[in-house]
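Peer 1: task: produce atomic coordinates for the following.
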Amino acid sequence: MTSPSSKLNEKISRLSEEIITEKELEGRLKSGQKLRIKYGVDVTSPFLHLGHAVNLWLMRAFQEEGHKIVFLVGDFTTRIGDPTGRNEKRPKISEADIKRGAKEFIKQVSRILLTDKKVFEIRKNSEWYSKMKTEKLLELMSLVTNAQLIKRDMFQKRIKEGKDIFENELIYPILQGYDSIMLESDLTVIGSDQLFNEMMGRDLQQKFGQSPQVIITTKITPGIRGGEKQSKSLGNYIGLLDSAREKFGKIMSIPDDLIIQYFEVYSDTALVRIREIERGLQGKKINPKDAKMELAEAVVLKYHSADESKDAKNFFVETFQKKNLPQDATTVIVKKGEMIKDVLARSGLVSSKSEASRLIKAGAVEIDGAIVKDIGAKFERGGIMRAGKKRFVKIKIV
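Peer 2: Model prediction:
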């Protein structure tokens, strides 16, 4: 009989919101059984931020105990589209885009997960769905009632708003649940928005004679501006592939009331130290800026080298505290009258014109310290342009 290490226990306690069920998890870990941990992804948007990384770090802790992550590429179900969080039907995704998305997902998760074959396995659900006969599908669907499916919150919302629910969306939870059967999943680590689908997996596993998978839902924190959780569309995220400087700058920009939450969920700082910082902030003995500086260093060190972390800190101090322009700021040649949002995209400060528009609307673009408020604004003179908290270019008008 073996028990999980104190490190794994601490990760579970620190990062989990709910465990279904704790008794089942405890029993499986104490038995010495090596668990198969389902990690399924819809590869339409291969973009990961620190919110996603919470699940990955918890799974990494299980890997270090010898448990295996089964990385399931939902190449078949991606064509249907998970309706989670959506009020409208998603457009069809091409097979080429699915392949590209899967490749990028694997590249990003490998920054955290171990990829040794002993603890990492890659599967695709097209392995079984592309061969499934209509008879088998109907048999599977007969195990679930319409009442079970239609009670899902996003479907109820669509019904109230008079919007359509397409049949392929309605059966998505059944297909995701059946994935757990095919993978013989013992455990899955998810965000709470996937709980409905994975509970379907537990139900179906029992009907197929398998032990139901344990479900761990992880803690979700607000984005870097507070309020809603991290999202690429909202621009309130810290990307897994962000540079050390970008991560540092974004951490320094968070509201003071998120400091402790971010320490607990996104850093490996000892809980004893976090409680010290919490008391210091409450008693006004620690300046929030100093706490954020320590937090930013801790988060950056989790993803980057000590040299990169030191560089990120120095860059922030020189640029934002001492107000010195970065020496490596690029010079961009601009024609007078050229639109600012176009130059933001062309210079590489942002990935697209739509992102440029979002940043301008959020008041996150400045020229020589003056906030750009109009998305249709044009360049009339040169200067220093800043996008977000840490991206700069020198503008030269020709």
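
Peer 1: from here on, just use CA atoms for contacts and neighbour counts.
Peer 2: Noted.

Peer 1: what ranges do the strands span in this protein?
Peer 2: All strands of the chain, identified by DSSP state E, fall at 16-20, 36-41, 68-73, 120-124, 187-190, 214-218, 330-334, 365-367, 370-371, 383-387, 391-397.

Peer 1: ok, and for the fourth one, which residues are buried?
Peer 2: With burial defined by 16 or more other Cα atoms under 10 Å, the residues of strand 120-124 counted as buried are 120-121, 124.

Peer 1: give the contact list for Leu56.
Peer 2: Applying Cα atoms under 8 Å, 6 or more residues apart in numbering to Leu56 gives the contacts 109, 112-113.

Peer 1: here's the other one to compare against:
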Amino acid sequence: MTTTEIRPNLPVDEQLAILRRGVVDLVTEDDLRRKLERGQPLRIKLGADPTRPDLHLGHAVILRKMRQFQDLGHKVIMLIGDFTAMIGDPSGKSKTRPPLTLEETRANAQSYLEQCRLILRDEPELLELRFNSEWLEPLGYADVIRLASRYTVARILERDDFTKRLSAGTPISLHELLYPLTQGYDSVALHADVELGGTDQLFNNLVGRALQRDYGQEPQVVMTLPLLVGLDGTEKMSKSLDNYIGLTDEPDVMFAGLMKVPDPLLENYFTLLTDLPPERIQELLAGHPVAAHRELARQVVAWLHPQADLAAAEERFRAVAKGGIPENVPTVTVAREELGESGRVSMARLVVLAGLEPSNGAARKLIGNRGLKLNGKPYTEPQGTLSQDELTEEGGVVIQKGKDRFVRLILGT
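Peer 2: Below is the predicted model of the structure:
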């Protein structure tokens, strides 16, 4: 990441202007102003249940806000909810989510933390890593009862997802009611000044604010950011919905993905993922959509891949968009043992060897649905084969899945 100068003495109004950008809920701005006016580093909390090890640009929205706090001289606390993940956050869920083991959450957390460091500053005075099992695991039964006594069932059931499930007659397990309390207790344990989260975390974060007050602490400021809409333009960015751009995607893949952002979402992406001033964003939106997409792609790729060759990434996108084959294509060597007695190998098997599908059946389905190209031309024979001669021709063969996944196949010597 590009090193940004730390500016702890920036005037409070300027700090607030930076920190308000893209924020949906701020409870309250007056509280945040008072905390900033003291001129002391604040403790900024972000809790994450590492239920999946991979991050995407949707996660980058909040990580970017954390980085802004760091650049203003404040310490951010990346709290890994290894203990609360065993409960399962019910936010937005229509049914109980299967809990994870402590070992599963900690394994996912290692990958999670490595990816977070792509955005966050790693200096000890600006980043603190914690696991909430530190204080939640030692709690005894009596401690849990005392904690539960500090919040009413009526207030817990005010959460939209609980209300909807009650109305629909969908079961709510008792352990789910404890989740907001345990997350709120994290803020007490950490003495958090500010807690960040997505808009779906507003209720949980406000519980933390209330518990801090009950424990005699100054209540944390709650700041939520919008959930980034995925490339399909209909739902939030998600790996499971396959509408995402991965945080660790290669520059050319990330560039191509950003060029696919639906036009109505451009302003949102510019605001949440770049530092461009509002007037420049409006200027871009008023111009040609392709130029706006290109600037968005260049801004985000340069942010996450500061050493990337942007011109090469853009050229690759243009080549693919025109139906061509880019120059830098990953190569997979096919072992001669894959050839049958006839000296041929099935295309479905080659698709699997290339890592484009997990099984021959999935590969044949891909081919039957016209989702594969061979050397730039549609390939539509699910039972088709390639010969030894085709694989040993200069440069081998290039197979393509979808619009921008290419693999060059050559026969081993």
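
Peer 1: please state their TM-score.
Peer 2: The TM-score (TM-score structural alignment, normalised by the length of structure 1) is 0.86; 383 aligned residues with a Cα RMSD of 3.0 Å.

Peer 1: burial measure for Gln383 of structure 2, as a count.
Peer 2: Counted by other Cα atoms under 10 Å, the residues lying close to Gln383 of structure 2 total 11.

Peer 1: before we move on, what about Glu95 of structure 1?
Peer 2: 13.

Peer 1: counterpart of it over in structure 2?
Peer 2: When structure 2 is aligned by TM-score structural alignment, Glu95 of structure 1 is paired with Leu102.

Peer 1: quick check: nearest residue in space to that match, chain neighbours excluded?
Peer 2: Asp82 (6.0 Å; Cα to Cα, 6 or more residues apart in numbering).

Peer 1: so what corresponds to the one you found in structure 1?
Peer 2: Asp82 of structure 2 maps onto Asp75 in structure 1, by TM-score structural alignment.

Peer 1: gap between the aligned partner of Arg202 of structure 1 in structure 2 and Pro251 of structure 2?
Peer 2: Alignment note: Arg202 of structure 1 maps to Arg209 in structure 2; criterion TM-score structural alignment. Taking Cα to Cα, to the nearest Å as the measure, Arg209 of structure 2 falls 40 Å from Pro251 of structure 2.

Peer 1: how about Leu166 of structure 2?
Peer 2: Relative to Pro251 of structure 2, and taking Cα to Cα, Leu166 of structure 2 is found at 46 Å.

Peer 1: neighbour count: these two, which is higher?
Peer 2: Pro251 (24 against 13).

Peer 1: what do we get in structure 1 for the more buried one?
Peer 2: Per TM-score structural alignment, Pro251 of structure 2 is aligned with Ala244.

Peer 1: what residues are up against that match?
Peer 2: By Cα under 8 Å, 6+ apart, the neighbours of Ala244 of structure 1 are 300, 303-304, 308-309, 312.

Peer 1: which residue, other than its chain neighbours, is closest to Arg90 of structure 1?
Peer 2: Going by Cα to Cα, 6+ apart, Arg90 of structure 1 has Gly81 as its nearest residue, at 6.3 Å.

Peer 1: quick one: the one you found from Thr2 of structure 1, how far?
Peer 2: 41 Å.

Peer 1: same question for Ile165 of structure 1.
Peer 2: 48 Å.

Peer 1: buried only: go through the contacts of Ala244 of structure 1 for me.
Peer 2: Buried among these (16+ other Cα under 10 Å): 300, 303, 308-309, 312.

Peer 1: make CSV out of the residues you listed and add distance to Ala364 of structure 1.
Peer 2: As requested, the buried ones among the contacts of Ala244 of structure 1 are exported to CSV (distance: Cα to Cα, whole Å):
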residue, distance to Ala364 of structure 1
Val300, 22
Tyr303, 25
Glu308, 25
Ser309, 24
Ala312, 20
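
Peer 1: surely Asp193 of structure 1 and Pro83 touch.
Peer 2: No. Asp193 of structure 1 lies out of contact with Pro83 (Cα atoms under 8 Å); the separation is 10.7 Å.

Peer 1: settle it for me: which of these two has more neighbours?
Peer 2: Pro83 (19 against 11).

Peer 1: if I look at the more buried one, how far off is Tyr172 of structure 1?
Peer 2: 8 Å.

Peer 1: over to Gly235 of structure 1?
Peer 2: In this view, Gly235 of structure 1 and Tyr172 of structure 1 are 28 Å apart by Cα to Cα.
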